[in-house]
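**Q** requesting a structural model of the entry that follows:
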Amino acid sequence: MAQPTLTVDLGALVTNWTNLSRSASRAEPGAVVKADGYGLGVDQVAPALAHAGARTFFVATAEEGAELRGLLGEGPRICVFNGHMAGDAPLISQGKLAPMLNSVDQMVTHLEALPGHPFGIQLDTGMNRLGMEPAEWQAVREIALAQSPVLIMSHLACADDPRHEMNARQLSAFREMTDGIDAPRSLSATGGTLMGPDFHFDVTRPGIGVYGGLPFFDALPVAHLEVPVIQVRDVAPGETVGYGNTWEATRPSRIATIAAGYADGIHRIMAENAFVYAGETRCKIVGRISMDLIGVDVTDAREEPASVEMLGNHQSIDTVATAAGTIGYEILTSLGGRFTRRYTGG
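**A** So this is what the prediction gives:
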């Protein structure tokens, strides 16, 4: 079968979530499952996390929230980061979702359309992306708190770098805006969770670390991508491989053509810096990554491989992301629809 296999280890996923939860033991551990469970399949990821004990889930849109409600049933709370957008009222109401209101306008929309329906508030503590700024919050704070919001949250801009001075600035701003309120608070996703109890508050929102990514250095790999070899050929010194003649053999080489490409989320730009593994042997990608095919130098492999590992125990999503000049989030959420998907450990 010339189709790559993406194996998602739900046991590793749950272990990562559990370990992040233990690092913030005084806070309730939520779970971020937006973007189809970071590309790994929310229909598998979310039930596994719910079974492990997650009771608060976070998605980006009301549409994602409605789908998640269908998967999880009545019990868990589902918070929508993008808040209450125009036309969302039926989804929010029927899905029993909690929009995280990001502006005075969203608050007015929500209270008029769905009076008495649960909501949360997102505050801007310096990221300048989503959330009420201090003056807006001051203007509606008493009205909002009188409605008993389910959560007051903000988001850290630089939590992947614990030493960045922005973290302390945002923590101070969040405390200034929320200290003394009678509502649960949340500031930290994965990075903030790892920075210690000052950042934990009442609810944490682990995301990328659950799926095996940085800044959770101790994360177990969750995504394992195995790509079949279609053909192996001998290439003599001076011969080239792939479009544009960008790679030329300098020794007698064995070149495997593998069945994946940029149509599958293997970014074309990473070719110059990327490797795969044939067994325990690290093998260089050679030539350009094309839509469906990639060349790999397997000359030094102990035996001719039937497949190679693109993601898994030998290299993480962040290793591959570095080769592409991007981040692990983009690697995960770009993984293509042509893969055969298998789930283990759930």
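**Q** switch to C-alpha atoms for all contacts and neighbour counts from now on
**A** OK.
**Q** how much space separates the nearest residue to P305 once chain neighbours are set aside from K284?
**A** Using C-alpha to C-alpha, 6 or more residues apart in numbering and skipping the chain neighbours, the partner closest in space to P305 is A278 (6.0 Å). Taking C-alpha to C-alpha, to the nearest Å as the measure, A278 falls 10 Å from K284.
**Q** how about this one, so we can line them up?
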Amino acid sequence: MSTGHLTIDLSAIADNWRALDAKTNVETAAVVKANGYGMGAGRVARTLADAGARRFFVAVAEEGAAVREAVGPGPMIAVLSGHMDGDTDLIRDNSLTPMLNSVDQVLRHVESLPRQSFGIQLDTGMNRLGLEPEEWAALRDVALKQKPALLMSHLACADEPDHFMNQRQLTAFREMTDGLDVPRSLAATGGLLLGADYHFDVTRPGIGLYGGRPYEDAKTVVRLDLPVAQIRDVAPGESVGYGNTWTAQRPSRIATLAAGYADGLFRALSPGIKLFDGADAYPIAGRISMDLITVDITEMDPDRKPEIMTLMNNLQGVDALADVAGTIGYELLTQLSQRYKRSYIG
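**A** Predicted structure coming up:
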């Protein structure tokens, strides 16, 4: 192969959903935005629908249309960005449920699609999307007469269980919604793991489905194999890659792999990560460049000439890579290049 090969375990995604679902006594939805966190929204959504998911969350209406094509007419597909200007036809034609975020969006939706399902997003302190408490108080009675499908908010610090913001937002959400006869949702993956107080009627895990923190018990979803383009001998004192950041201290063997930051493998990953040949790990030598990664395989059996090496597997998952790069698993997963060949198991 000439490009990396991304293997996506659909059965692991389904098992992660089932395991998270088993942690609650309420409905468990699934977040499949950003093309299913880079895994392929259609394939992921069909898998999760087969597993029992009946609500899906996407970021924008275009994503919702793709998921509708994949799962058919039954499940609810909620659009987190709401009813944006120009989205009316997509929302209507694909039976999407926009989560309305502002007074303008409420007016746009009621005027253009008065019989179309909708939900409302409330701002409980994140100051990103949603009606603020004063706006909700002014609109609440009118909005409730239109029978919204869901009231939701989003936690800012759910991946830090002891953060004061979690309780503050929970209190705000209850103050805005207690006593209303409408399904409610506050918890994504992190909120789900905070416990029953945060579950309400619907939870909506995202990153936990795909093997990432804060769901530490998640099954591994992604394996990334990279092709070896060349193996060369390097003499002591010779350097490898841009900037002369790695210099051989002994006679060395260097494998050059066909992948780089153009494939979503950040340059910041250069120090600290390993490439695997089976269970044996080998360090990167020098900097990751646009299309190439150099690996020190001096300790490998000199008669062995691997054709592929593995970057992501159950020994080095997405969060381990993200930690090295100073980022989060979400970013790394969603940046995985379309240049990779993708295949699915399970």
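**Q** tell me the contacts of G213 of structure 1?
**A** By C-alpha atoms under 8 Å, 6 or more residues apart in numbering, the residues touching G213 of structure 1 are A219, P221, S316, I317, D318, G328, Y329.
**Q** for PyMOL, what selects the buried ones among those residues?
**A** Restricted to buried positions by 16 or more other C-alpha atoms under 10 Å, the PyMOL selection for the contacts of G213 of structure 1 reads:
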select buried, resi 219+221+316+317+318+328+329
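**Q** the contacts of G213 of structure 1 in helices, which ones?
**A** Among the contacts of G213 of structure 1, the members falling in helices (DSSP state H) are I317, D318, G328, Y329.
**Q** okay, those in a markdown table with distance to G116 of structure 1 next?
**A** Shown next, in a markdown table, are those (distance: C-alpha to C-alpha, whole Å):
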| residue | distance to G116 of structure 1 |
| --- | --- |
| I317 | 43 |
| D318 | 43 |
| G328 | 39 |
| Y329 | 36 |
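**Q** quick one, what contacts the nearest residue to G329 of structure 2 once chain neighbours are set aside?
**A** Spatial nearest neighbour of G329 of structure 2, chain neighbours left out: D319 (5.0 Å); criterion: C-alpha to C-alpha, 6+ apart. Contacts for D319 of structure 2 (C-alpha under 8 Å, 6+ apart) come out as G212, R213, I328, G329.
**Q** thought A62 of structure 1 was touching S93?
**A** No: between A62 of structure 1 and S93 there is no contact under C-alpha atoms under 8 Å: 10.1 Å.
**Q** more neighbours: which of these two?
**A** When A62 of structure 1 and S93 are compared for neighbours, A62 comes out ahead with 27 against 15, by other C-alpha atoms under 10 Å.
**Q** for N94 of structure 2, see how far away the aligned residue in structure 2 for that one is.
**A** By TM-score structural alignment, A62 of structure 1 lines up with A61 in structure 2. Distance, A61 of structure 2 to N94 of structure 2, using C-alpha to C-alpha: 9 Å.
**Q** and L139 of structure 2, that one's in a helix?
**A** Yes: according to DSSP: H, G, I helix; E, B strand; the rest coil, L139 of structure 2 belongs to a helix.
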